[in-house]
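[1] After the sequence you'll find the predicted model.
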Amino acid sequence: MNYKIKHLVTTLAALLLLGGCVSTKTLFGDAEQEVQTNEQEQAPITQETAGAQGIEVEPISPEEQRALDTAALVNASENRFQASKKANAPRTRALLLEALSAYQNEEYEVALTLMQSAKQLADPMNSSAYVLDGDIYVALDDVDRAAKSYDNALSLNPDNFKAANRRALLHREQGEFEQALTLYSQAIESYSAHAPSYRNRGVLYDLYLGNKALALKDYQMYADLLTYQQSQTAQDAVMLTSLSEAQLKREARRVKGWLIDVERQVQAQVDNVARQADGTE
């Protein structure tokens, strides 16, 4: 062993023993359990405190740091819509479940008839029901009625991030980019772990508003949320999107391509600005 390292280890062992913190077996990894004689537990070693204590800690990679940040975001995210949404009355709910089943089976006219029956009941539909109503109209290519249904959903609950995300898409398709941006940001504010809203806002920044730097940021967040969802076990899965496992893999590959492309464009913009500053162009 290098003399300086050996001397450092010996000194550290002596200091720890004098302080009553550990035994020599614990220090060198021979004991199963730490012997704690202090009344207060020792604080865990972090990257910041390790340097001050002279302990070398291997730094984590940017990918690992992003994974930690994404997990923290998901765990800390408050789903404001989930906390504020109202349940449908039993009769309304029964019709809505039938309508949802018909919609999923692509029986859109049947689904629409069931939705109309639900609207005629004395019990009003909740915000989520109007999202389904809008989805059915989208499938029937009736954009105006779809937009009205999503607007109804948002009027009942502005925190309905799914309604905001869908309505923003219709705004974008109609060339109303600022309205779309406002609603995508509203969706993310209501639930900061909603992956599709990051994806769609990234597309808006990238292809319609020409802000490549903000597009790159949203694409990266979307990719990180997809990676997080893929890392979850079936029992502990946090559903950040409605994609299946196979769809998640395909989408992850696709967004990786977007990231490479937009990163290249952002770097080209930076290089161009630098050249102009140097007077080479």
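    Looks like it arrived, so ask away. Residues are numbered from 1 along each chain as shown.

[2] can we go C-alpha only for contacts and neighbour counts from here?
    OK.

[3] surely residue 162 meets residue 187?
    Yes: at 7.1 Å, residue 162 and residue 187 qualify as touching, with contact defined as Cα atoms under 8 Å.

[4] Okay, buried residues for the lengthiest helix in the chain please.
    When the chain is parsed with DSSP state H, its longest helix is helix 245-278. Across helix 245-278, burial judged by 16 or more other Cα atoms under 10 Å covers 248, 252, 255, 258-259, 262-263, 266.

[5] now it: how far from the chain's centre is it?
    Computed by Cα atoms, centre = their mean, to the nearest Å, the chain-centroid distance of helix 245-278 equals 19 Å.

[6] before we move on, what about stretch 193-213?
    How far stretch 193-213 lies from its chain's middle: 13 Å, per Cα atoms, centre = their mean.

[7] adding another structure so you can compare the two:
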Amino acid sequence: MTTLKILRLIISLFMLTLLASCSLITTNKDDSTRTKTEVKTAEPLDSETPVAVEKINWPAAALEQFLQGNELRSRDAKMAIQHFQRAIDIAPTMGSAYYNLMHLLLDQKDYTQLEELDKMLESAQLKSAPLFNLLAVAQREQGHFQQAEAYYMKALLADPNHLASLANMAILQDIYLRQLALAKHYYEQYQTQLAIQQKEDKRVKNWLIDLQQRLNKEQAK
């Protein structure tokens, strides 16, 4: 057997050993709850479902920019962002444009621009649970858990029944802030609102069982 063949055999055996060792790695059972993921809220909004409670007749120029942004958002995010920004420049309280723009910026992890939009929301006095929810998700992704909590509180002040904010606040309290009693409260509120809206999230039942077990352990200490 040549030296080259021997070398190849040694490398092959090393790779097989490495792969075998990787397959033995297991996940700590206590980390299973970390599979809980936040809800950004279903799909980006269209012009027929603005964030604002009342339907508003937006200026034609703003609506045109908004529709162009919607058309481009799945194939040219950069151009879509520009169109949504122009729509907001024309109509500073156009909630649906903010919402779709935030979705794109969140996907791109552009937290700096999201902070600027937050200032614009405050200036426009636009209080919207879906928008605050997205800002909270951005803060959580950066590891700013207290700031995320504050935004979820803003969202729930704007709409106490907003499903995404209730679910995300529960997950934040559960996984990141370790406030288990608060987490239980928000999970139960989320579950109640789902029932009222004739919806179901089968995961929550299991999460609550797991959470109650951890609460019992804490209380037993």
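    Looks like it came in fine. These figures come from a predicted structure and were not determined experimentally.

[8] Same list, the buried residues of helix 245-278 of structure 1, but as a markdown table with distance to residue 15 of structure 1 please.
    Shown next, in a markdown table, are these (distance: Cα to Cα, whole Å):
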| residue | distance to residue 15 of structure 1 |
| --- | --- |
| 248 | 52 |
| 252 | 50 |
| 255 | 52 |
| 258 | 54 |
| 259 | 50 |
| 262 | 53 |
| 263 | 50 |
| 266 | 52 |
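
[9] with those in mind, which one is nearest to residue 92 of structure 1?
    residue 248 (33.1 Å; Cα to Cα).

[10] The closest residue to that closest one other than its chain neighbours is in what secondary structure piece?
    The shortest distance from residue 248 of structure 1 to any non-neighbouring residue, by Cα to Cα, 6 or more residues apart in numbering, is to residue 226 (6.8 Å). Element membership for residue 226 of structure 1 (DSSP states H and E) is helix 212-231.

[11] which of the residues in that helix are buried?
    Buried residues in helix 212-231 of structure 1 (16+ other Cα under 10 Å): 212-230.

[12] circling back: which of residue 162 and residue 187 of structure 1 has more neighbours?
    Between residue 162 of structure 1 and residue 187, residue 187 has the larger neighbour count (other Cα atoms under 10 Å), namely 28 against 23.

[13] shouldn't the more buried one be in contact with residue 160?
    Yes: at 7.2 Å, residue 187 of structure 1 counts as touching residue 160 under the criterion of Cα under 8 Å.

[14] Check which helices and strands the longest helix along structure 2 sits against.
    Secondary structure of structure 2 read by DSSP H shows that its longest helix is helix 3-23. Where contact means 3 or more Cα pairs under 8 Å, 6 or more residues apart in numbering; DSSP states H and E, helix 3-23 of structure 2 is not packed against any helix or strand.

[15] so where is that helix in structure 1?
    Per the alignment by TM-score structural alignment, helix 3-23 of structure 2 matches no residues in structure 1.

[16] Tell me roughly how far the helix or strand following that helix lies from structure 1 on average.
    Next in sequence after helix 3-23 of structure 2, counting helices and strands by DSSP H and E, comes helix 60-72. For helix 60-72 of structure 2, the mean deviation from structure 1 after alignment is 1.7 Å (mean Cα distance after the TM-score superposition for structure 1).

[17] what's the very next helix or strand once past helix 60-72 of structure 2 packed up against?
    Next helix or strand after helix 60-72 of structure 2 toward the C-terminus (DSSP H and E): helix 77-90. In terms of contacts (3+ Cα pairs under 8 Å, 6+ apart), helix 77-90 of structure 2 is packed against helix 60-72, helix 95-107.

[18] who touches the very next helix or strand once past the last one?
    Translated: helix 95-107 of structure 2. On the C-terminal side of helix 95-107 of structure 2, the closest following helix or strand by DSSP H and E is helix 111-124. Contacting residues not belonging to helix 111-124 of structure 2 are listed as 92-93, 98, 102, 105-106, 127, 135, 138 [Cα atoms under 8 Å, 6 or more residues apart in numbering].

[19] let's go with 6 Å and repeat that
    Residues from elsewhere that reach helix 111-124 of structure 2, judged by Cα atoms under 6 Å, 6 or more residues apart in numbering: residue 93.

[20] and what of stretch 100-112 of structure 1?
    Residues from elsewhere that reach stretch 100-112 of structure 1 (Cα under 6 Å, 6+ apart): residue 99.

[21] May I see the buried residues of that stretch?
    For stretch 100-112 of structure 1, the neighbour count (16+ other Cα under 10 Å) marks 100, 102-103, 108-112 as buried.

[22] Apart from its neighbours in sequence, what residue is nearest residue 27 of structure 1?
    In space, residue 27 of structure 1 comes closest to residue 13 once its chain neighbours are excluded; the distance is 7.1 Å by Cα to Cα, 6+ apart.

[23] Please report the distance of that neighbour from residue 226 of structure 1.
    Separation of residue 13 of structure 1 from residue 226 of structure 1 (Cα to Cα, to the nearest Å): 45 Å.

[24] One more: residue 177 of structure 1?
    Distance, residue 177 of structure 1 to residue 226 of structure 1, using Cα to Cα: 26 Å.

[25] follow-up on the earlier one: any idea which of the buried residues of stretch 100-112 of structure 1 is closest to residue 87 of structure 1?
    residue 100 (15.8 Å).

[26] Relative to residue 130 of structure 1, how far out is that closest one?
    12 Å.

[27] for residue 272 of structure 1, same thing?
    In terms of Cα to Cα, residue 272 of structure 1 sits 48 Å off from residue 130 of structure 1.

[28] Same question for residue 104 of structure 1.
    From residue 104 of structure 1 to residue 130 of structure 1 the distance is 16 Å (Cα to Cα).

[29] same check, this time on residue 86 of structure 1
    Between residue 86 of structure 1 and residue 130 of structure 1 the distance is 13 Å, computed by Cα to Cα.

[30] For these two, indicate the residue with more neighbours.
    residue 130 (23 against 14).

[31] Map the more buried one onto structure 2.
    Checking TM-score structural alignment: residue 130 of structure 1 goes with residue 98.

[32] Could you tell me how many residues sit around the residue mapped onto residue 156 of structure 2 from structure 1?
    By TM-score structural alignment, residue 156 of structure 2 lines up with residue 188 in structure 1. Residue 188 of structure 1: 22 surrounding residues under other Cα under 10 Å.

[33] Residue 89 of structure 2 now?
    12.
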